[in-house]
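Student: Based on what follows, work out the 3D shape:
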Amino acid sequence: MRTGATPPFDKRAVRRAFSRAAAGYEAAAVLQDRVGAQLIERLDLVKLAPHWILDVGSGTGLGARRLNARYPRARVLALDLAGGMLREARRRKGWRQRQHYCQADAECLPLQSASMDLIYANMTVQWCNDLDQVLREFARVLCPGGLLMFSTLGPDTLRELRRAFAAVDQGAHVSPFLDMHDIGDALVRQGFEMPVMDVEHYQLTYPNLEALLRDLRAVGATNALQARARGLLTPRRLECLRAAYAGFLVEERLPATYEVVYGHAWGAGPRQERLADGSVAVPLGRLGRR
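Tutor: Presented below is the predicted three-dimensional model:
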């Protein structure tokens, strides 16, 4: 998720990993489910009546289904890089829900400018190569005064796995993640107004290293870095990794830390008035009344 001459991610590898994970994704994506639900709960802070919602990195469509339940009159465009995820989303869609599907890269949205009233992106931005580019695209397709609501991962994510791999070799094994302040600065650079950022830490625990690696594969979070070593871990290196990770053992369980960054910001347009209870008054013609 960094700007540079060499993109950190191999998008073809990202697409393959998530397509392979699609069938069992919702059963395995415990953290993604929890973060996505909290992200939607944060919409309680504002009164919205969106006509079009863009769910970026929609996966199997759990977020899109929740957004349709919250805004039954809105049309939700579920967009994902992985075709396998979108096929699974279509299969799970409720017959009353107003959903559309698009396979595309968030860094190059095939959408008309100023066409979306709400952009929802749960645990997606960290898979983009250029943060400024994806936020530029979000700003372009968002209507003036529209809302961007997103979550992503911060640099403390999988710190135990990163340190354990560092004890084995100097290769690239864990994705890079940007600090909350860097993301906030990028929002300002791309013209978003009144950005609000905060961080929460979560910790999952596992009985052994194999269970952790299996869980990561089940949600498509495999090593898709351009600089990754090809091939499987050898038995000797796997044993070294297992021994290094054992140093983090707590009460016979191995922890995996996730730093989740939450953010929201408004598209460029008339500034909204913040009310005494912390909610936002927005133009009646665009988003309704608070």
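
Student: When you work out contacts or count neighbours from here on, use the C-alpha atoms and nothing else.
Tutor: OK.

Student: ranges for the strands of this protein?
Tutor: 52-56, 75-80, 99-103, 116-122, 142-153, 193-206, 254-266, 273-274, 280-281 (DSSP state E).

Student: for comparison, sequence B:
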Amino acid sequence: MPADRPPTLDPVAAERWATSAWTASPWLHEEVARRMAERLEVIRLPVQQWADWEPERGGLGGHALVAQHYPNAKCYWVSGQYESAQDASKNIVKPWWKRWATTPRASREEHVTAPPDGSVQLVWANMLAHHVAKPDELLGAWHRALSVDGFVLFSCLGPDTLKELRALYARRGWPPPAHEFTDMHDWGDQLAAAGFAEPVMDMETLTLQFETPERMLTELRELGRNLGVGRFPGLRGRGWRDTLLSELDLGLRAPAGAGPMTLSFEVIYGHALKPAPRHSLTGETHIALDDLRTSLRQRKRKYPPV
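Tutor: So this is what the prediction gives:
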């Protein structure tokens, strides 16, 4: 796997997709966000400030779930599309018991392209990483944003996603329908390389069913685009769409030709901590004052006075 990007991903296409405007969060992203939010129940680390990376893409409903879990915490809404992000944030519906709160929600949210270094205790990034051309830079940004003992919680698509569609395209001799997605073990290695500690990776497979090929294509276009370097380079010929719809209808129904059309989505979940900085000992060691204070606080927690 290339070190600087997911397998077969075209960085130019990825950048074009990253700068496109989103009008709504996909249903699948919202469902994954709901499942990921359930994991917050077992995490006891205090959160005063948190950052949501591209919430208009990851799911406005998921953003609201995290905000409800940490009702008094400030949120940094991280987006490369500042104006569209502000418009999207207005579509978050507050629960009825929060609508008369004395502190406006806007005062607890700030739209930024990056949070201040070391400012948040939680980075939340739902269904984003598999579209990013340079995941090492993304993980580095998460690490910089987190304070010591802060944690990242993210999800993305794994390599078994769309395996039925990939097989169909291969049988027809067509280029792959999507770029290859990074394996969860590689994500764990990249987290460690970025400076995170105790990475925990797991996955689940979601199977979606569709009654018509038209609905399947609409759903897939809501989820993303084909960012593969080997994708078809030009416009398709006349009749291509009809051929595609026919192949989907015949090739993706189970049992053969009778049941609903099915597609598998491998969803990867990742969790990791930002540890206290470690200082190598040489003949002469220079330690920043802030790092020294952090180390002393960590030592007091581990070794309280007797």
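
Student: on that earlier part again, any chance of the strands of structure 1 in TSV, plus distance to residue 179 of structure 1 and mean neighbour count?
Tutor: Shown next, in TSV, are the strands of structure 1 (distance: least, Cα to Cα, whole Å; neighbours: other Cα atoms under 10 Å):
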stretch	distance to residue 179 of structure 1	mean neighbour count
strand 52-56	21	24
strand 75-80	24	24
strand 99-103	28	18
strand 116-122	17	25
strand 142-153	9	24
strand 193-206	10	15
strand 254-266	8	22
strand 273-274	27	12
strand 280-281	27	18
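
Student: how about residue 195 of structure 1, what's its match in structure 2?
Tutor: Counting by TM-score structural alignment, residue 195 of structure 1 lines up with residue 199 in structure 2.

Student: And that match, how close does it get to residue 187 of structure 2?
Tutor: 9 Å (Cα to Cα, to the nearest Å).

Student: Now the common contact residues for the two.
Tutor: residue 270 (Cα atoms under 8 Å, 6 or more residues apart in numbering).

Student: Just the helices from structure 2, written as ranges.
Tutor: 11-18, 27-37, 55-58, 60-69, 82-89, 135-145, 163-172, 184-193, 213-223, 240-251, 289-302 (DSSP state H).

Student: Need the residues that contact the longest one.
Tutor: When contacts are taken as Cα under 8 Å, 6+ apart, the neighbours of helix 289-302 of structure 2 outside the stretch itself are 148, 276, 277.

Student: cool, and the fifth one?
Tutor: Contacting residues not belonging to helix 82-89 of structure 2 are listed as 21, 22, 23, 54, 55, 56, 60, 77, 79, 111, 112, 113 [Cα under 8 Å, 6+ apart].

Student: could you dump the residues you listed to TSV with distance to residue 192 of structure 2?
Tutor: Shown next, in TSV, are these (distance: Cα to Cα, whole Å):
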residue	distance to residue 192 of structure 2
21	32
22	32
23	35
54	23
55	25
56	28
60	29
77	25
79	25
111	29
112	26
113	24
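
Student: Report how many residues lie close to the aligned residue in structure 1 for residue 55 of structure 2.
Tutor: Under the alignment (TM-score structural alignment), residue 55 of structure 2 pairs with residue 58 of structure 1. Each residue near residue 58 of structure 1 was counted by other Cα atoms under 10 Å, and the total is 27.

Student: Please give me every residue in contact with residue 58 of structure 1.
Tutor: Shown in contact with residue 58 of structure 1 (Cα under 8 Å, 6+ apart): 64, 78, 79, 80, 85, 86, 121, 122.

Student: ok, residue 174 of structure 1 to residue 257 of structure 1 distance?
Tutor: 13 Å.

Student: same deal with residue 31 of structure 1?
Tutor: Counting by Cα to Cα, the gap from residue 31 of structure 1 to residue 257 of structure 1 is 11 Å.
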